[in-house]
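Q: Okay, sequence plus prediction incoming.
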Amino acid sequence: MEIGTIITPQVMVALAACDVREAKIWKRARLSVIATGKELVPPGEASITPNSIPDSLSEALLLLGRQWGAIPMASVRVDDDLSIVEAQARIAIANSDIVAVIGGASAGKRDYAKKAFRKAGTQLIWEGVSMKPGKPVWMGKSGSTFVLGLPGNPTAAITTARLFLVPLLKILGGTHKSNALCWSEIPLAEDFEYNSDRLAFLSAIFRDGKVSIEKDQRSSGQIRLLTSDGLVRVEPGSGLITEGTGVPFLAW
């Protein structure tokens, strides 16, 4: 049996039939989430809480992790306070294999995430990617625990989580990252023009063997997540991409 084989009920039957008493397996990664921002409240409370917005990401990221093999751990919301973020960072690092941090990744005066995790012993591996959306994304490591910093905007965060968190989960689970990033070349259903100098990952709809890139690609356009089937990768300065041209597509 090859390394990286997922233990399904069928695989379990085959192992037992071969009289295998036990098999060496990779443990599932433990995933914790820290959402930064004093304006965040649990979903259902924003309408009755002044100057607040619902935390739409924490549970979604834990669910994404579960779907890709993680063990969901705690999710916490913290104010934009350096000492508070640092304290929660230390707790999460001690109890997780991956910590996803939402927000606090930009250059604002109250964006404390990276600084707080550095104070908690995290070494920055890389920061900032020339991509759209998700430019502020960053990654660090503290001991054996990985820390992934995601943008505060929910659509940008879920996009970068699909591109960075999911492959990391597969690698820590003993399989290759390609098992998480299965790009397929799909013909474009209609013309699309792209002139930005950043690599783009755009929400798209898959229908009848073709993909349509959704018109509204604002990072704040969360409603399109209900209709999109995945992401289309568009190279910087592509210009006009005509109908029928094959484009890389990644299902959610």
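A: Structure's in. What do you need?

Q: C-alpha only now, for contacts and for neighbours.
A: OK.

Q: which residues sit against the host helix or strand of Gln88?
A: For Gln88, the element it lies in under DSSP states H and E is helix 82-94. Helix 82-94 is contacted from outside by 32, 34, 36, 74, 78-79, 99, 112-113, 115-117, 119-120, 142, 145, using C-alpha atoms under 8 Å, 6 or more residues apart in numbering.

Q: what does stretch 131-145 give?
A: Here stretch 131-145 makes contact (C-alpha under 8 Å, 6+ apart) with 93, 96-99, 105-106, 121-129, 146-151, 156-157, 159-160, 198-202, 219.

Q: ok, and for that stretch, which residues are buried?
A: Buried residues in stretch 131-145, counted by 16 or more other C-alpha atoms under 10 Å: 131-142, 145.

Q: ditto for stretch 11-23
A: Leu15.

Q: Can you get me the start-to-end distance on that stretch?
A: For stretch 11-23, the first-to-last residue distance is 11 Å (C-alpha to C-alpha, to the nearest Å).

Q: And for stretch 17-26?
A: For stretch 17-26, the end-to-end distance is 22 Å (C-alpha to C-alpha).

Q: Could you do stretch 69-87 as well?
A: 27 Å.

Q: Check stretch 238-252 too.
A: Across stretch 238-252, the terminal residues are separated by 23 Å (C-alpha to C-alpha).

Q: got the contact list for that stretch?
A: Against stretch 238-252 from outside (C-alpha under 8 Å, 6+ apart): 162, 181-195, 211, 229-234.

Q: which one of the buried residues of stretch 131-145 is nearest Trp26?
A: Using C-alpha to C-alpha, Thr145 is the member of the buried residues of stretch 131-145 that sits closest to Trp26, with 15.6 Å.

Q: Restricted to helices, list the contacts of helix 82-94.
A: In helices, judged by DSSP state H, the following of those are found: Ala113, Lys115, Ala116, Phe117, Lys119.

Q: second one coming, line it up with the first:
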Amino acid sequence: MALMPVKDALARLLDGAVPLASETVAIGRAAWRVLATDIAALRTQPPFDASAMDGYAVRAADVAATPVTLHVIGEAPAGKGFTSKVGPGEAVRIFTGAPVPAGADAVLIQENTRLSPGGVEALEPVAAFRNIRRQGLDFREGESLLGAGRVLDPAAVSLAAAANHATLPVIRKPLVAILATGDELLPPGSETGPDQIISSNAYGVAAVIEKMGGVPLDLGIVPDDRPAIAAAIDSAREAGADVIVTLGGASVGDHDLVREVLTSSGMTLDFWKIAMRPGKPLMFGRLGDVRVLGLPGNPVASLVCSHLFVAPLVARLGGRPYALDIRDAVLGVDMAENDQREDYVRARVETRDGVLVAAPFPVQDSSMLRILADANALIVRPPFAPAAPAGSPCRVVLLR
């Protein structure tokens, strides 16, 4: 059976995936969420002509020729404006953010004044409306401010708060259940027996999910047992998972039971096995409305597939833009010809004379996490790529 190309597998995975329904959250919990609908200003900002500096509210005509002494008739701190009108030859002591009193049309900054027995002496002229933030300078009530799909970064969430939104409509975070299977697995911190290893894949996959704005739901480690696997799948569905990610157990061994149990539970298998290294035994199917993604058990394959498949799926369901950071580079060493699978080769990339140079690690075993942690890129080698000498062009996926 021919293996499915990576691009076709990704297209099948994302087919029909749309942002989830919206929910309303308090403004204090909206940071880094995705806005579900356009929002408009509920107020005008500034709501009045406001002083942009500490100084004196004056009539520009009174200080056109300086020095000149003005009579100080009051004070306007922020939050408590001066209620009378500024007349000819008068000034009001004013502070940043305070409303400019009626009659005044400029703010003379404090540095350009000097106190005098008769009031305050203006040492420099000031033009009309100088040092004043005009009403509505930032936005006006009813004006559109942020569009649907905007990630609420610090500036966006501050703008929404300034526009008087106490709550915001955001796209619900995808809930992604993670199920690790294997009799040999124990959680970190365990004392391992002679036939056991520490389970690590779930933590890396969860980190990818969180980075993409999803919520990982760790179902723990399940033994290679059909009823136990079925029970874990049922618990994921009961929790309302949008996606179930299984780790291991989807290959062809006698103890690889995940695909069989999922199919028995009603999963419609879309594809199984793709033309990719590492990551050949990738599985995808649908269990009702739940998307099921079976990742390989090998740690590196699991994480590489997370970057290529889990990340875009979670981003799409969460309404976030996402694309791999793929760049042009050149090979730092010779590379042999490739077979029928698309290769994602762990490498270290550095810039030399303005050019990205990618050097693959000499050992690429899919169990070696340390190499993946040391790598900052993956060299993408197309199927049947010919042997390439150092200096040949290549494409790299930047990981960091």
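A: That came in fine, so what should we check first? Please read these numbers as outputs of a predicted model, since none were measured by experiment.

Q: Show me how to select, in PyMOL, the buried members of the contacts of stretch 238-252 of the first structure.
A: Buried residues among the contacts of stretch 238-252 of the first structure (16+ other C-alpha under 10 Å), as a PyMOL selection:
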select buried, resi 162+181+183+186+187+188+189+192+194+211+229+230+231+232+233+234
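
Q: hey, which strand is longest across the second structure?
A: The residue-count maximum for a strand in the second structure (DSSP state E) belongs to strand 342-352.

Q: Summarise which helices and strands that one is packed against.
A: strand 276-277, strand 355-360, helix 369-374, strand 377-381 (3 or more C-alpha pairs under 8 Å, 6 or more residues apart in numbering; DSSP states H and E).

Q: Go through it and flag the buried ones.
A: Glu342, Asp343, Tyr344, Val345, Arg346, Ala347, Arg348, Val349, Glu350.

Q: The fifth one contacts Leu378, doesn't it?
A: Yes. Counting by C-alpha atoms under 8 Å, Arg346 of the second structure does reach Leu378; the two are 4.7 Å apart.

Q: ok so, going back, adding distance to Arg21 of the first structure and neighbour count as columns, could you present the ones in helices among the contacts of helix 82-94 of the first structure in a markdown table?
A: Output for these, formatted as a markdown table (distance: C-alpha to C-alpha, whole Å; neighbours: other C-alpha atoms under 10 Å):
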| residue | distance to Arg21 of the first structure | neighbour count |
| --- | --- | --- |
| Ala113 | 46 | 26 |
| Lys115 | 48 | 15 |
| Ala116 | 46 | 22 |
| Phe117 | 43 | 26 |
| Lys119 | 46 | 17 |
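
Q: Report the aligned residue range of the first structure for stretch 215-223 of the second structure.
A: Using TM-score structural alignment, stretch 215-223 of the second structure corresponds to residues 71-79 of the first structure.

Q: returning to that earlier point: among the helices and strands packed on strand 342-352 of the second structure, single out whichever gets nearest to Ile198 of the second structure.
A: helix 369-374 (12.6 Å).

Q: could you give me the residues in the first structure that that closest one aligns onto?
A: Mapped onto the first structure using TM-score structural alignment, helix 369-374 of the second structure covers residues 222-227.

Q: burial count for Gly220 of the second structure?
A: Neighbour count of Gly220 of the second structure, defined by other C-alpha atoms under 10 Å: 16.

Q: The helix or strand containing it vs the first structure - mean distance after superposition?
A: Here Gly220 of the second structure, judged by DSSP H and E, is contained in strand 215-222. When the first structure is overlaid, strand 215-222 of the second structure sits 1.6 Å from its aligned residues on average, using mean C-alpha distance after the TM-score superposition for the first structure.

Q: Other residues contacting that strand?
A: 173-183, 185-187, 202, 206, 209-210, 228-229, 232, 236.

Q: follow-up on the earlier one: the longest strand of the second structure to strand 377-381, inter-axis angle?
A: In terms of direction (axes from the mean of the first three to the mean of the last three C-alpha atoms, to 10 degrees), strand 342-352 of the second structure departs from strand 377-381 by 130 degrees.

Q: mind checking what Pro389 of the second structure lines up with in the first structure?
A: Under TM-score structural alignment, Pro389 of the second structure pairs with Thr242 in the first structure.
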